[in-house]
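[1] pasting the sequence and the predicted coordinates here, then a few questions.
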Amino acid sequence: MKLLKFILIIFITLTIEIKADSNDELIDNLKSGGHLIFIRHAYAPGGGDPDNFDINDCSKQRNLNDLGREQSNKIGNFFKRNQIPIDLVISSEWCRCKETASIAFKNFETKNFLNSFYSAKFEKNRKSQMKNLKKYVDSWNKNKNLVFVTHYVVILEALDYAPNSGEIVIADTKFKKIGNIEIDY
């Protein structure tokens, strides 16, 4: 039994060190610029949006709670602490994304190609949004990093990766996932 505990402790310690090393390598990579950084909005309890969803009325949307706001602060602190150069922060027009971007980065703009197409009424926008996202990236000056604050479905469609709330997913300009960093709430 003691041997099993010892092996478990060694395994946990090694995997934490490997994760830290890979995060350090990823952060160094980000410091060089030229990457796409997708961030799934911070924690907003529930799933999808209410039936009476209104893009112009945050009270009719699923929004961040206090844990989501704290997670947004942690996202911003991650970028500041690691001195990651950012060219521009672009958010979905959904309130939970705008609030995440506002808390984490202060300055941002919105683009509808980052909007959710999770619900059936917006699913018809998926192909045109992905086309416009790729067109935008193709025209972007790649000296710093480009940050997208968006939704699970957009990241899944663009990178074939399913992120958690507040997760940072890094890709190259060909939309190939390079790595990810989870930010707890």
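    Sure thing, it's come through.
[2] from here on, just use CA atoms for contacts and neighbour counts.
    Will do.
[3] host element of the spatially most central residue of the chain?
    Residue closest to the mean C-alpha point of the chain, counted by Cα atoms, centre = their mean, is Ile39 at 0.9 Å. For Ile39, the host element (DSSP states H and E) is strand 36-40.
[4] so how far is Trp94 from the residue nearest to the centre of the chain?
    Going from Ile39 to Trp94 by Cα to Cα, to the nearest Å gives 14 Å.
[5] ok, Ile178 next?
    Ile178 is 26 Å from Trp94, where distance means Cα to Cα.
[6] more neighbours, those two?
    Neighbours were counted for Ile178 and for Trp94 using other Cα atoms under 10 Å; Trp94 has more, 26 against 15.
[7] just to revisit the earlier point, buried residues of the helix or strand following the strand holding Ile39, list them for me.
    Scanning forward in sequence from strand 36-40 by DSSP H and E, the next helix or strand is helix 66-81. Residues of helix 66-81 classed as buried under the neighbour-count rule (16 or more other Cα atoms under 10 Å) are 68-76, 78-79.
[8] helix 66-81 to strand 36-40, inter-axis angle?
    160 degrees (axes from the mean of the first three to the mean of the last three Cα atoms, to 10 degrees).
[9] what packs against the helix or strand hosting Leu156?
    Using DSSP H and E, Leu156 maps to helix 152-159. Helix 152-159 sits against strand 36-40, with contacts defined as 3 or more Cα pairs under 8 Å, 6 or more residues apart in numbering; DSSP states H and E.
[10] and the comparison structure, right after this:
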Amino acid sequence: QCPTQLNLSARGQQQASRIGALFAARAAPIERVLSSRYCRCLDTARIAFEAEPEPFAPLDLLKTDPAEKAAQLAAIMAEIRGYSGSDNLVLVTHLENIVALTGVTPREGEAVVVEPQGDGLKVLGRVTF
């Protein structure tokens, strides 16, 4: 129901295009793209990676109930840890999810590059577009 949601602005569309261009310029092949089911995330993924993302409910805005939130974050971590592809896995989600998973507060249009480490994620870098 995109008309009832905050949608991707023209600036957001430009940022998504730049994200895709940077991945392409760095020859960073993408094997799989998972996205929140929110329209702005799905649109970001489509524009950036020119592919249809897989809607992944745990990437939606975090639940307010602590037990539901913990389960949601655990599902994201399980997906990351279970990934065995040869190319990159991209997750398109919301600020609060990124903060909860990494402790990093990215700027609008910024990517956080991570790898699993122990029970959490190790931030390898941040890329602003």
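    It's in. If you're wondering where the values come from, they're calculated on a predicted model, not measured in any experiment.
[11] re earlier: matching residues in structure 2 for the helix holding Leu156 of structure 1?
    Aligned by TM-score structural alignment, helix 152-159 of structure 1 falls on residues 95-102 of structure 2.
[12] chain center to that stretch, what's the gap?
    10 Å (Cα atoms, centre = their mean, to the nearest Å).
[13] ok, now stretch 66-79 of structure 1?
    The answer for stretch 66-79 of structure 1 is 12 Å, by Cα atoms, centre = their mean.
[14] distance from it to structure 2 after superposition?
    Here stretch 66-79 of structure 1 is compared with structure 2 after superposition; its mean distance to the aligned residues, by mean Cα distance after the TM-score superposition for structure 1, is 0.8 Å.
[15] quick one: that stretch aligns where in structure 2?
    Aligning stretch 66-79 of structure 1 against structure 2 (TM-score structural alignment) gives residues 10-23.
[16] quick check: the residue nearest to the centre of structure 1 touching Ile168?
    Yes - counting by Cα atoms under 8 Å, Ile39 of structure 1 touches Ile168, with 4.6 Å between them.
[17] who are the contact partners of the aligned partner of Ile47 of structure 2 in structure 1?
    If you follow Ile47 of structure 2 across to structure 1 using TM-score structural alignment, you land on Ile103. By Cα atoms under 8 Å, 6 or more residues apart in numbering, the contact list for Ile103 of structure 1 reads 69, 72-73, 76.
[18] stretch 28-38 of structure 2: which residues count as buried?
    By neighbour count on 16+ other Cα under 10 Å, the buried set for stretch 28-38 of structure 2 is 30, 32-38.
[19] in structure 2, what residue corresponds to Ser91 of structure 1?
    Counting by TM-score structural alignment, Ser91 of structure 1 corresponds to Ser35 in structure 2.
[20] residue contacts, the residue nearest to its match when sequence neighbours are not counted?
    Closest residue to Ser35 of structure 2 apart from its sequence neighbours, by Cα to Cα, 6 or more residues apart in numbering: Val92 at 4.6 Å. Taking Cα under 8 Å, 6+ apart, we find Val92 of structure 2 in contact with 33-36, 41-42, 44-45, 59.
[21] pull the number of nearby residues for the residue mapped onto Glu182 of structure 1 from structure 2.
    Glu182 of structure 1 maps onto Thr128 in structure 2 when the alignment is built from TM-score structural alignment. For Thr128 of structure 2, the neighbour count with other Cα under 10 Å is 14.
[22] surely Thr128 of structure 2 touches Gly109?
    Yes - using Cα under 8 Å, Thr128 of structure 2 makes contact with Gly109 at a distance of 6.4 Å.
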